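A.B. asks: with the sequence up front, the predicted model follows.
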Amino acid sequence: MAPTATAKRTSVYLYIPNILGYLRVLLNVVAFALCFSSKLLFSILYFISFVCDGVDGWLARKFNQVSTFGAVLDMVTDRVSTACLLAILSQLYRPGLIFLALLGLDIASHWLQMYR
């Protein structure tokens, strides 16, 4: 009998796009921790996270590493970073209610999209 070749499978948690998603979480945590003390560094880190958001989907399709875990990680990271940004903007600019209304619209629209 011929030996069977076992395909080495990478864990979904170690997919390249998911690792980039973890990096986005880390960038956002550091960015929001520094948002009031260093606005320039906050802007740079948030922008890098924003660019990584576009790159991770491209990498997932390029390397055929699309997963439900990655989609949820991306969506949750997007929602949390948007919520944090809008909460900070509501503290910096008046009237802050506008930013909180945008936050409600963002959460409601994504909830309706997922529910549908």
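C.D. replies: In hand now; what should we look at?
A.B. asks: going forward, measure contacts and count neighbours with C-alpha atoms only.
C.D. replies: Will do.
A.B. asks: from I98, how far out is the most centrally placed residue in the chain?
C.D. replies: Residue closest to the average C-alpha location in the chain (Cα atoms, centre = their mean): T77, at 3.1 Å. Distance of T77 to I98, computed by Cα to Cα, to the nearest Å: 22 Å.
A.B. asks: do A108 as well
C.D. replies: Taking Cα to Cα, one finds A108 at 15 Å from I98.
A.B. asks: skip the chain neighbours and tell me the closest residue to the residue nearest to the centre of the chain.
C.D. replies: V25 (6.5 Å; Cα to Cα, 6 or more residues apart in numbering).
A.B. asks: and the comparison structure, right after this:
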Amino acid sequence: MTLTIPTLLTLFRILLIPVLVAVFYLPYAWTNIAAAAIFLLGASTDWLDGWIARRFRMFSAFGAFLDPVADKLTVAFALLLVVERHDTPWMALLSAIIIGREITISALREWMAQVGAHGLVKVAGLGKLKTIVQMVAITCLLFEEDLLGLPVFRIGEWLLAVAATLTLWSGWDYLRAAWPAMRQKG
């Protein structure tokens, strides 16, 4: 198996997860800024690997499998860290919605592929918008501090609520698209 540049970037994103966790728990005042920067770097490589793959036609089956896994792992671990530090019912609920949707849609995609209807649950524009809002929200939540008078953490909370709403909406779209196949007798 040849590793393409997009796949190497995806692997790098996965390797950033333990770095993010380690930095998050370091006993220094700057670790929130470093954790936000690490998460933002990972989010940027997500965009970059997709752009390179499309632009230079560097597709691989392994990369197609690994990219969404990297995305879901990164988001899940980052949200766990945020809830660890800000253990409110609101933060836990929003995080549970986002993580729960990711697990559900992954299972749905796997099942749809097994029944030969995987084309019904492809990533749509709404899912991409959800991802962007989610990545900005998590970066703000990890950063935590006010910046230039802006309440970055509060902005992150609101953006996470928007991301959770988009998560439910796009999840509903996926389920609705898959419903005819799900209703068939097996």
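C.D. replies: Good, I have the coordinates. Please read all numbers here as calculations on a predicted model, not as lab measurements.
A.B. asks: what lines up with the residue nearest to T77 of the first structure in the second structure?
C.D. replies: Mapped onto the second structure by TM-score structural alignment, V25 of the first structure lines up with I14.
A.B. asks: now do the contacts for that match.
C.D. replies: Applying Cα atoms under 8 Å, 6 or more residues apart in numbering, we find I14 of the second structure in contact with 70, 73-74.
A.B. asks: please point out which of those residues the first structure shares.
C.D. replies: Retained in the first structure: A70, out of the contacts of I14 of the second structure (criterion both residues aligned by TM-score structural alignment, their matches' Cα atoms under 8 Å).
A.B. asks: quick one: stretch 72-81 of the second structure aligns where in the first structure?
C.D. replies: Taking TM-score structural alignment, stretch 72-81 of the second structure hits residues 79-88 over in the first structure.
A.B. asks: ok, residues contacting the matching stretch?
C.D. replies: So stretch 79-88 of the first structure is contacted by 28, 32, 99-100, 102-103, 106-107 (Cα under 8 Å, 6+ apart).
A.B. asks: and those as CSV, adding distance to L40 of the first structure and secondary structure?
C.D. replies: As requested, the contacts of stretch 79-88 of the first structure are exported to CSV (distance: Cα to Cα, whole Å; DSSP: H, G, I helix; E, B strand; the rest coil):
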residue, distance to L40 of the first structure, secondary structure
N28, 14, helix
F32, 12, helix
F99, 21, helix
L100, 23, helix
L102, 24, helix
L103, 23, helix
D106, 26, helix
I107, 27, helix
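A.B. asks: let's see if you can find the most crowded of the residues you listed.
C.D. replies: N28 (26 neighbours; other Cα atoms under 10 Å).
A.B. asks: would you mind measuring from that one to Y93 of the first structure?
C.D. replies: 21 Å.
A.B. asks: then L27 of the first structure?
C.D. replies: Relative to Y93 of the first structure, and taking Cα to Cα, L27 of the first structure is found at 24 Å.
A.B. asks: more neighbours: which of those two?
C.D. replies: Remark: of L27 of the first structure and Y93, L27 carries more neighbours, 20 against 11, as counted by other Cα under 10 Å.
A.B. asks: now P95 of the first structure, what's its secondary structure?
C.D. replies: At P95 of the first structure the chain is in coil, as set by DSSP: H, G, I helix; E, B strand; the rest coil.
A.B. asks: actually N64 of the first structure, sorry about that
C.D. replies: Assignment for N64 of the first structure (three-state DSSP): coil.
A.B. asks: quick one: what's aligned to it in the second structure?
C.D. replies: Match for N64 of the first structure (TM-score structural alignment): R57.
A.B. asks: which residues touch that match?
C.D. replies: Taking Cα under 8 Å, 6+ apart, one finds nothing in contact with R57 of the second structure.
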